[in-house]
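In: Show me the folded form of this:
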Amino acid sequence: MSIGERFQSLRKSIGMKQVEFAKSIGISQGTLSDIEKGKYKPSIETIISTSEEFGVTTDWLLKGDVVKFEANEKFPITAKELVDRILYAINKEKNTILAEKKMPPNVLNRMISLIIMGLYNSKSTRDELILINIFRKLKNEEKNELLLLANNILGIMELKNDEIL
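Out: Predicted structure coming up:
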């Protein structure tokens, strides 16, 4: 995947149109379109602002470093297929969450972006701090719902409602 394809993948994974995404990182829609098509490489400033705005690492944007596996590890599913399935499941739930919580789509998109891109990073210390800060600002019932959503989508936690907080 090229750097332009990573920009496009990030933008689409959070459900943003080019105009909105470009504005949030301080470039024009035309420039973003050219980056996504591979006509131009993004500037250092654009890479940094994208990293800061959406919680992805500059390494991921520049090199596409995803997950580091041991050379001898074998998995029955590719990382891309797993990510695609996770994104599909999240997108199915987005409208339900937006309706139930009456939250702006950009807030949910930002939360999803931070969580998903955190999964891409082998060194996610910065991303973890961002997520912790966001999580701390949520109301307890929102924290519970976010944890339950992660449990339902990823199956990574075995918690009952009363064990979460």
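In: drop to CA atoms for contacts and neighbour counts, all remaining ones
Out: Fine.
In: Just give me the neighbour total for Val83.
Out: 14 (other C-alpha atoms under 10 Å).
In: For it, pull up the helix or strand it's in.
Out: In this assignment (DSSP states H and E), Val83 forms part of helix 79-101.
In: And Glu163, by the same measure?
Out: Using DSSP H and E, the element containing Glu163 is helix 161-164.
In: Now show me the structure for the sequence below, then we'll compare the two:
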Amino acid sequence: MGRYKPPRRRGSKYITPEGEKALRDELYQLWKLERPQVTHTVHEAAKNGDRSENGDYIYGKRRLREIDSRVRFLNKRLDELEVVERSPDDTSKIRFGAWVTLETEDGQEHRWRIVGPDEFELKTGKLSMDSPMARSMLGKGLDDEVVVQSPSGEQVYYVVGIEYQ
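Out: You can find the predicted model right below:
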């Protein structure tokens, strides 16, 4: 049996200015700072002779491959991304970049920002626009009901706040 993995569906091409800056910062960190250090380490390790038992050489080469792969991905991705810098004309509806406050039926509030798939981070309340939760929110207005299908069953939320910053 082979190791073939079907290609992943590409995420949406939208990103916030903060998300683009984070990707560009990561690219700079990898290409200008980390890669030269790892290259130097591998170069020095190669001088030591037997490379088959040289941990610095083996792990350095592996790290270089990881860095190069990520740099290629970031360069391609940054070329195709579209930065959304302004709020939509109709700020009464949930669109990309909105901070949305949802309330459950038992009164618990959750606050999410709808962002691109390259910048989502659930710990900080950033939700990918490609996620089922965000897709069910898009286009809704204040006091609308949001129904999300989850593995544990259907969840119902109510939109209690929409903000654009």
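In: TM-score for the pair, please.
Out: Aligned and superposed, the two chains score 0.23 in TM-score terms (TM-score structural alignment, normalised by the length of structure 1); 74 aligned residues with a C-alpha RMSD of 6.0 Å.
In: orientation of the very next helix or strand once past the helix holding Val83 of structure 1 relative to helix 79-101 in degrees?
Out: Of the helices and strands lying after helix 79-101 of structure 1 in sequence (DSSP H and E), the nearest is helix 105-120. Interaxial angle of helix 105-120 of structure 1 relative to helix 79-101 (axes from the mean of the first three to the mean of the last three C-alpha atoms, to 10 degrees): 150 degrees.
In: If we go by neighbour counts, what in whichever helix or strand comes after helix 105-120 of structure 1 is buried?
Out: Scanning forward in sequence from helix 105-120 of structure 1 by DSSP H and E, the next helix or strand is helix 125-137. Buried residues in helix 125-137 of structure 1, counting neighbours by 16 or more other C-alpha atoms under 10 Å, are found at Asp127, Ile130, Leu131, Phe135.
In: which other helices and strands contact the biggest strand by length in structure 2?
Out: If you go by DSSP state E, structure 2 has its longest strand at strand 153-163. Packing partners of strand 153-163 of structure 2 (3 or more C-alpha pairs under 8 Å, 6 or more residues apart in numbering; DSSP states H and E): strand 99-104, strand 145-150.
In: same thing but 10 Å
Out: Contacts defined by 3 or more C-alpha pairs under 10 Å, 6 or more residues apart in numbering; DSSP states H and E place strand 153-163 of structure 2 against strand 99-104, strand 109-115, helix 132-137, strand 145-150.
In: Just put these in a markdown table and tack on distance to Val159 of structure 2.
Out: Listed next are those as a markdown table, based on distance: least, C-alpha to C-alpha, whole Å:
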| stretch | distance to Val159 of structure 2 |
| --- | --- |
| strand 99-104 | 5 |
| strand 109-115 | 10 |
| helix 132-137 | 8 |
| strand 145-150 | 7 |
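In: Okay, the residue nearest to the spatial centre of structure 1 and Phe54 of structure 1: tell me how far apart.
Out: Closest residue to the average C-alpha location of structure 1: Ser113 at 2.5 Å, with C-alpha atoms, centre = their mean. Here the criterion is C-alpha to C-alpha, to the nearest Å. By it, Ser113 of structure 1 lies 6 Å from Phe54 of structure 1.
In: do the same with Gln18 of structure 1
Out: 14 Å.
In: These two - which one has more neighbours?
Out: Phe54 (23 against 19).
In: show me the contacts for the more buried one.
Out: Going by C-alpha atoms under 10 Å, 6 or more residues apart in numbering, Phe54 of structure 1 touches 10-11, 14, 21, 24-25, 109-115, 117, 127.
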